[in-house]
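Enquirer: I need the structure of the sequence given here:
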Amino acid sequence: MRITVVGSINLDFVATAPKLPRAGETVTGAELARHPGGKGANQALAAQRLGAEVCLIGRVGRDSMAEEALTLLLADNVDTGGVISDAEQPTGVALIAVDPEGENQIVVAAGANHSCFPEQLPARIDCPLILQLELPIETVEAAVGRATEFVCVNLAPAQPVSDQLLRRADLIVVNETEAAFYGDLLHHGGGRVVVTQGA
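Expert: Below you'll find the predicted structure:
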């Protein structure tokens, strides 16, 4: 099965700490790791590993972080022909603090992800489509409008979206925080809603 993912590609910097900092607090004793990430890249990699043939559409900088961010995708044969290298913007970065229970705080510097505009999309997307909201909302809306098959949208990070997007989505995925943000709007769509716990 062929799947198109339109989404973010980041390099994640993950600090595992004894506790998450409060506002204005510095926490020491953290261990630091770097991983390829971005919701779009993670979705593409998971679908590929489950046996789909995945085409990823996204944007990275023309920098060393891009190579690192794309490493796992290329190793698993994800089709990255739809990924553009942007000479003007850096590769997106996520700064993630994680406590021993797995709770986290995340700040994303979107970089090139925010330069992934509708012009980068094909005129039609004739296979199942997976998206999230880490790209410009006009790109997400355009991708949904060009899709002719099943559409799955992870409404993260939470932000206003059109009724048209909600109606067109066959599957909407949110976590508990996002479900609270969208509230009753989630039931205005035509598809199913999945609420994850801690993801």
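
Enquirer: all contacts plus neighbour counts: C-alpha atoms, from now on.
Expert: Noted.

Enquirer: after the helix or strand in which residue 165 is found comes which helix or strand?
Expert: Per DSSP states H and E, residue 165 falls inside helix 163-168. Sequence order places strand 171-175 as the next helix or strand after helix 163-168, per DSSP H and E.

Enquirer: give me the distance from whichever helix or strand comes after that next one to the chain's centre.
Expert: Moving toward the C-terminus from strand 171-175, the next helix or strand (DSSP H and E) is helix 176-182. How far helix 176-182 lies from its chain's middle: 17 Å, per Cα atoms, centre = their mean, to the nearest Å.

Enquirer: now do stretch 84-99
Expert: On Cα atoms, centre = their mean, the centre of stretch 84-99 falls 12 Å from that of its chain.

Enquirer: please apply the same query to stretch 154-167.
Expert: Worked out by Cα atoms, centre = their mean, stretch 154-167 lies 13 Å from the chain centre.

Enquirer: show me which parts of it are buried, residue by residue.
Expert: Residues of stretch 154-167 classed as buried by neighbour count (16 or more other Cα atoms under 10 Å): 154-156, 158, 161, 165-166.

Enquirer: and this one, so I can compare the two:
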Amino acid sequence: MRDPGKAASGLVSVIGSANVDQMVRVDRYPEHGETVLGDWVGRLPGGKGLNQALAAQSCGAQTRFCGQVGSDADGAMLRRTIEESGIDATGLCTSEHQPTGIAQVAVLPESGNSIIVVGGANSSLPSTAAAAAAEGAAVVLVQMEIPAAAAEAALTAGRSTGAVTILNAAPVERVTASVLRLADVVVVNESEAAALGGAEHILASGPEAVIVTLGSRGAQWTHRSGGHLRVPAFQVDAVDTTGAGDAFCGALAAAMSRGDDIETALLKASAAGAIVATALGAQTGLLTSGAVDCLVSRD
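Expert: Here you go, the predicted model:
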């Protein structure tokens, strides 16, 4: 695997989606034709890309974000969120033709959720912007809520400068063979791994390693050489799992940008996901590098 130390900056570049999450709490999801009542939670920053960039920044990495919002109030709110977090927002594009993406998030009992995403401006993120955002990065992290061409451009640019390239292969139906080939590390949950034919099949497509997140059972790392590593989940009082997987990815990228060994990186990623699950919404001020280190040390 490429050495993240080759990029002296230690920069994490995240190329992905930025949405506004419209969140409600419901006792159960409605059946076909049924109406259920819910409690309004709020309109919060979200999107896999933005969630992961904020997690990487919160975990101590110098972070750059590239995505696209609309020229509307939602886009202005997301831009403020990014800039106020300290993330480099020079790669954030604005579409004059499409609105900012939104996600309808139903928070279910026992910390579950159900999400519908309307991509909006995310669906036309320019490949040129995605490639430019990868310049100088130690780690390039992408997901598939953006066009496959933009994801491929970012990973190609990262490869060309020796960055470690990470693909969070979600939504899985948008993953292409060419995108898989360009990833050093692929991160998937169990259902995504199954949809892609399993870890061994993913490795045969080109990546050096696959990480399968297993929810309350931790995470499994498998290397192309045959190496395996399993880390446990951290026991917390989960409130809402929205964004927990994104926190895992962002913290993983932050750890890899510092050159942490894979076990340490996985433990920190697992801890970050657990911390985010203790609060409503995809981000929380509880997620800090100190909180991650404290949870890892506690267990």
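
Enquirer: just give the TM-score of the two.
Expert: The TM-score (TM-score structural alignment, normalised by the length of the first structure) is 0.92; 199 aligned residues with a Cα RMSD of 1.7 Å.

Enquirer: what's the mean distance for the helix holding residue 165 of the first structure versus the second structure?
Expert: Mean deviation of helix 163-168 of the first structure relative to the second structure after superposition (mean Cα distance after the TM-score superposition for the first structure): 2.8 Å.

Enquirer: now that helix, how far from the centre of its chain.
Expert: Going by Cα atoms, centre = their mean, where helix 163-168 of the first structure is centred and where its chain is centred differ by 19 Å.

Enquirer: same thing with stretch 44-59 of the first structure?
Expert: Using Cα atoms, centre = their mean, the offset of stretch 44-59 of the first structure from its chain centre is 12 Å.

Enquirer: so which residues of the first structure form strands?
Expert: Remark: strands assigned in the first structure by DSSP state E are 2-6, 10-16, 31-37, 53-61, 79-86, 92-98, 104-109, 129-132, 151-154, 171-175, 192-196.

Enquirer: okay, those in CSV with distance to residue 140 of the first structure next?
Expert: As requested, these are exported to CSV (distance: least, Cα to Cα, whole Å):
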stretch, distance to residue 140 of the first structure
strand 2-6, 8
strand 10-16, 17
strand 31-37, 19
strand 53-61, 11
strand 79-86, 15
strand 92-98, 17
strand 104-109, 18
strand 129-132, 7
strand 151-154, 9
strand 171-175, 13
strand 192-196, 18
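
Enquirer: quick check, central residue of the first structure?
Expert: Centroid-nearest residue in the first structure: residue 39, 2.4 Å away (criterion: Cα atoms, centre = their mean).

Enquirer: how about that one, what's its match in the second structure?
Expert: Matched by TM-score structural alignment, residue 39 of the first structure corresponds to residue 48 in the second structure.

Enquirer: same check, this time on residue 56 of the first structure
Expert: That one, residue 56 of the first structure, aligns with residue 65 by TM-score structural alignment.

Enquirer: the nearest residue to that match once chain neighbours are set aside: what's it in contact with?
Expert: Closest residue to residue 65 of the second structure apart from its sequence neighbours, by Cα to Cα, 6 or more residues apart in numbering: residue 14 at 4.9 Å. Contact analysis of residue 14 of the second structure by Cα atoms under 8 Å, 6 or more residues apart in numbering lists 49-50, 52-53, 63-66, 140-142.

Enquirer: thanks a lot, catch you later.
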